[in-house]
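Enquirer: Give me a model of this one.
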Amino acid sequence: MADIDAILPSHSLDAEKAVLGTFFLNDSAVDQTQSILSVSDFYDPRHQEIYRCILKMVGEGLPIDPMILIYEFERKGILEKVGGAVYITGLEQSVISPGNVRHHAKIVRDCSFRRRASNALLKLSEHAASDISEPQEIAARAATLVDGFAKGLSFTTVLSSEESATIAYDHLISEDENKGFGIPTGLRKLDWLLHGLQPGGLYIIAARTSVGKTSLAMQIGLNAHNNGYGVSVCSFEMDALEIMQKIEAQATKIPVEKIQYGKTSDGCKITEEEITQVADFLERFRQSNFFIYDDSMASAEEIISQCLAIKTKQPQIGLIIIDYLQLMNKKEKSENRNLELGHITSSLKKMAGKLKIPIVLLSQLSRGIEKELKPRRPRLSDLRESGAIEQDADVVIFIHRTSEQNECVVADDIELIVAKARKAKVGICNARFVKEITLFQDVDK
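Expert: Take a look at the predicted model:
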């Protein structure tokens, strides 16, 4: 006959009893486990009800006493449902060492995680078996389910003032020259203003069409890659080949026209040496953690699921780039486009915080700025279908071609305007955009 425990969902009744029994011996044990355990983590329904009542008693300032607990259950008429008075008072006998309560709590939480994982996989199996499910829908559902049961995997801890002060002091005396510095963009003054791209930040790069939004984003991605970070690019506008051709031009300084067409518009052909140079770069790039997702029909929910799935599979991913906001749509479209985009930017901001990595989101500017008689620098109010974009963004960077203001300035002169910076500095960085290699370069002024 099969062992009944082998076919039951993962659980440890002994660990559950030890945790609850410890609460009767030491009130402070509740403080040690509240950041780890929730009521649903207990497998036995009796233990769920007992833990729920204990948390209520703590909230009301009552001592954790078996007799008070029994009285509460009698008053509610559910004493027998939770095992009776003998069962509750006997929980103390399950405790071998009260000092191990946190360890026992983690056993309970681990079992709870395994049950959630099993349930998620069962649901996914049922979804995959459905003939009406498309492969992309199954993949998106898988990422959503994985994210759902993984939410409670890491244990959070409430830090005391002593622990918090220790962390702050260790950071203060650290000799790391780059402490607090995020992922470098590769542009010196921009990095000085931003202190690099910070974990959990939502960075908006906005400009009119054909000014270089995608080129700047890919340059930042390439620089992150060169500094050892994994990168995930989600593109609604360009396919993987177009993106790679920009990156090849930036990395090798070979004109993008040569890479795309074999020659420039004035007839200058790509040389064997240049072909070898690009091939060598691609051979090195082949081994890197740089992912491109170029499904222009994907919904915002699918993009988020894809990002979560890639990060789960490739923990070294340190940067996500999305090109671009106005091409994103939710599965259930809203009559109010501003509200819809607001939901998208809010979700992306939450994802950045959850994954603890920066997200670079490209955005168009309103066409209204093009209709104005006198050219000017962009403002935050120029963000197209702005909605909550400005509110959700940690940083907003405008790309502004200065020749629009002064005809004497060559067309390649650019201002990178940091118009909003939640934890950094606002300011203007002068740069030059070399179109033939799609590369932004620092300019000292």
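Enquirer: switch to C-alpha atoms for all contacts and neighbour counts from now on
Expert: OK.
Enquirer: For the stretch 151-300 of the chain, which segments are assigned as strands?
Expert: 202-207, 230-235, 290-293 (DSSP state E, counting those that start in this stretch).
Enquirer: Quick one: these as CSV, columns for mean neighbour count and distance to residue 255 too.
Expert: Shown next, in CSV, are the strands of the stretch 151-300 of the chain (neighbours: other C-alpha atoms under 10 Å; distance: least, C-alpha to C-alpha, whole Å):
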stretch, mean neighbour count, distance to residue 255
strand 202-207, 26, 23
strand 230-235, 24, 22
strand 290-293, 17, 22
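Enquirer: Now for residue 277, how many residues are close by?
Expert: Residues near residue 277, counting by other C-alpha atoms under 10 Å, number 16.
Enquirer: To compare against the first, here's the next sequence to fold:
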Amino acid sequence: MDAMAAELGKVPPQQLEAEQSVLGGILLDSGGLPAALEVLKGDEFYRDTHRVIFQAIQELFERNATIDLLTVCDHLGQKNLLESVGGAAYLASLAEAVPSASNVAAYARIVSDKAVLRRLIQVSAEITSWCYAGGKKIDEILDQAETVIFSLAERRVRSGYHSIKEVVKKSIHIIEELYDRREMVTGVPTHFRDLDKLTAGFQASDLIIIAGRPSMGKTAFALNIARNSAVESRVPVGVFSLEMSKEQLAMRLLCAEARVNSQKIRSGFLSQDDCAKLITAAGQFNDVPIVIDDTPAISTLELRAKARRMKADMDVGMIMVDYLQLMRGRTGIDHREQEISEISRSLKALAKELNIPVVALSQLNRKVEERSDKRPILSDLRESGAIEQ
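Expert: Prediction:
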């Protein structure tokens, strides 16, 4: 941190009093440590000596040992670190100076916030150096920049625990609402009767995988679901098409709506009746809440950023990805199966974050065709990894 200060000519964001209060509060009452550990990992402390003291406290906690002024001093002494952190006198001063041992969580949040600001300064400097250095493609720089920024945001946002009383109360409220509505479909309707009967609609925060071999109708089926949800139920749908262009998808939607053979469009042999049907179908899509992004080989970070914007702009109610194996994961992943696993986890996290269903199309491998029983099983998912879960 001293190097950062020297480089910038300024003292980086920090709050030494908050750091001292976290440590002093724990030394007085170790009951505040679990709350601090929900916020801090240890590297958030600006002063190196404070990091060493907190690490010693963590080590005692992991051993289920008593944590107080005496035991922490003894542990640091055994590691020949006591004098380097200021000796027993400094630790005693921490315990004496803390305003209130009951406010450790609040002090820890201050320490964490200052650490995030310092990390942002550091990341900004790194991004600047990448831009000046050259040698990297702009997409690679953007991907790396998004990765480090999102990692900061994800680390900061942590879900706390909730009492079963609180969770049950909310669950009863949901059950009462469902009872009052008494509807077969409680999620996003697909308007495929048997599918809606099985799923009660696609539920918020779910990642749904639609899998099949190439040219078996995955895209057509997914587009029908998107069309039905948007047209019949007015649910805004975002479609990420990695295989087909937006024009190809639009033609498929028009052909399905107008009930015109797509082969006629490709060949140009359309009757006047066909043209009239297509024009009528096009008019019906004027106010349908479907948006299409056909960025090829889109990365998980780019897709998440665009999905967030869709949520902000049009309150998107469902996301579709066609198809999963054409996406890119984070840079630096060597094995394709690991990359697909990372992509599927990212899509599941997106579904939870936006609280909407995310539908991802996936390829099946050739094994399904080699068996006498052609019914697919989970292990038939190509580069399955975490998709099976």
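Enquirer: picking that back up, among the strands of the stretch 151-300 of structure 1, which is nearest residue 161 of structure 1?
Expert: strand 202-207 (29.6 Å; C-alpha to C-alpha).
Enquirer: Mind giving me the packing neighbours of the closest one?
Expert: helix 213-226, helix 337-355, strand 359-364, strand 395-401 (3 or more C-alpha pairs under 8 Å, 6 or more residues apart in numbering; DSSP states H and E).
Enquirer: which one of those lies closest to residue 36 of structure 1?
Expert: For these, proximity to residue 36 of structure 1 was assessed by C-alpha to C-alpha; helix 337-355 is nearest, at 17.7 Å.
Enquirer: now for the closest one, which elements pack on it?
Expert: Helix 337-355 of structure 1 is packed against strand 202-207, helix 300-313, strand 359-364, helix 389-392, with contacts defined by 3+ C-alpha pairs under 8 Å, 6+ apart.
Enquirer: Could you check how far the closest residue in space to residue 41 of structure 1 that isn't next to it in sequence is from residue 9 of structure 1?
Expert: Excluding its sequence neighbours, the residue lying closest to residue 41 of structure 1 (C-alpha to C-alpha, 6 or more residues apart in numbering) is residue 112, at 5.1 Å. Distance, residue 112 of structure 1 to residue 9 of structure 1, using C-alpha to C-alpha, to the nearest Å: 9 Å.
Enquirer: what does residue 132 of structure 1 give?
Expert: Separation of residue 132 of structure 1 from residue 9 of structure 1 (C-alpha to C-alpha): 30 Å.
Enquirer: Of these two, give the one with the bigger neighbour count.
Expert: Using other C-alpha under 10 Å, the more surrounded residue of residue 132 of structure 1 and residue 9 is residue 9, with 15 against 9.
Enquirer: What's the more buried one aligned with over in structure 2?
Expert: Aligned by TM-score structural alignment, residue 9 of structure 1 pairs with residue 12 of structure 2.
Enquirer: How about the contacts made by residue 260 of structure 2?
Expert: Shown in contact with residue 260 of structure 2 (C-alpha atoms under 8 Å, 6 or more residues apart in numbering): 274, 277, 278.
Enquirer: For residue 257 of structure 2, see how far away the first one is.
Expert: I take that to be residue 274 of structure 2. 12 Å.
Enquirer: what residue of structure 1 takes the place of residue 82 of structure 2?
Expert: Using TM-score structural alignment as the criterion, residue 82 of structure 2 maps onto residue 79 of structure 1.
Enquirer: And for that match, nearest residue in space, chain neighbours not counted?
Expert: Here the residue nearest residue 79 of structure 1, using C-alpha to C-alpha, 6+ apart, is residue 73, at 4.7 Å.
Enquirer: for the helix or strand hosting the one you found, the distance to its chain's centre please.
Expert: Counting by DSSP states H and E, the element that carries residue 73 of structure 1 is helix 66-76. Its chain's C-alpha centre and that of helix 66-76 of structure 1 lie 45 Å apart, by C-alpha atoms, centre = their mean, to the nearest Å.
Enquirer: Buried residues in that helix, which are they?
Expert: Under the neighbour-count criterion of 16 or more other C-alpha atoms under 10 Å, helix 66-76 of structure 1 has 66, 69, 70, 73 buried.
Enquirer: Check whether the second one really touches residue 55, as I assumed.
Expert: No - with contact taken as C-alpha atoms under 8 Å, residue 69 of structure 1 and residue 55 are classed as non-touching, separated by 11.1 Å.
Enquirer: any residues in contact with both of the two?
Expert: What both residue 69 of structure 1 and residue 55 touch, as defined by C-alpha under 8 Å, 6+ apart, is an empty set.
Enquirer: quick revisit: nearest to residue 372 of structure 1 among the helices and strands packed on helix 337-355 of structure 1 would be which one?
Expert: Among these, strand 202-207 comes nearest to residue 372 of structure 1, with 15.5 Å by C-alpha to C-alpha.
Enquirer: Next, count neighbours for residue 323 of structure 2.
Expert: With other C-alpha under 10 Å as criterion, residue 323 of structure 2 counts 23.
Enquirer: try residue 129 of structure 2
Expert: Residue 129 of structure 2 has 11 neighbouring residues, counting by other C-alpha under 10 Å.
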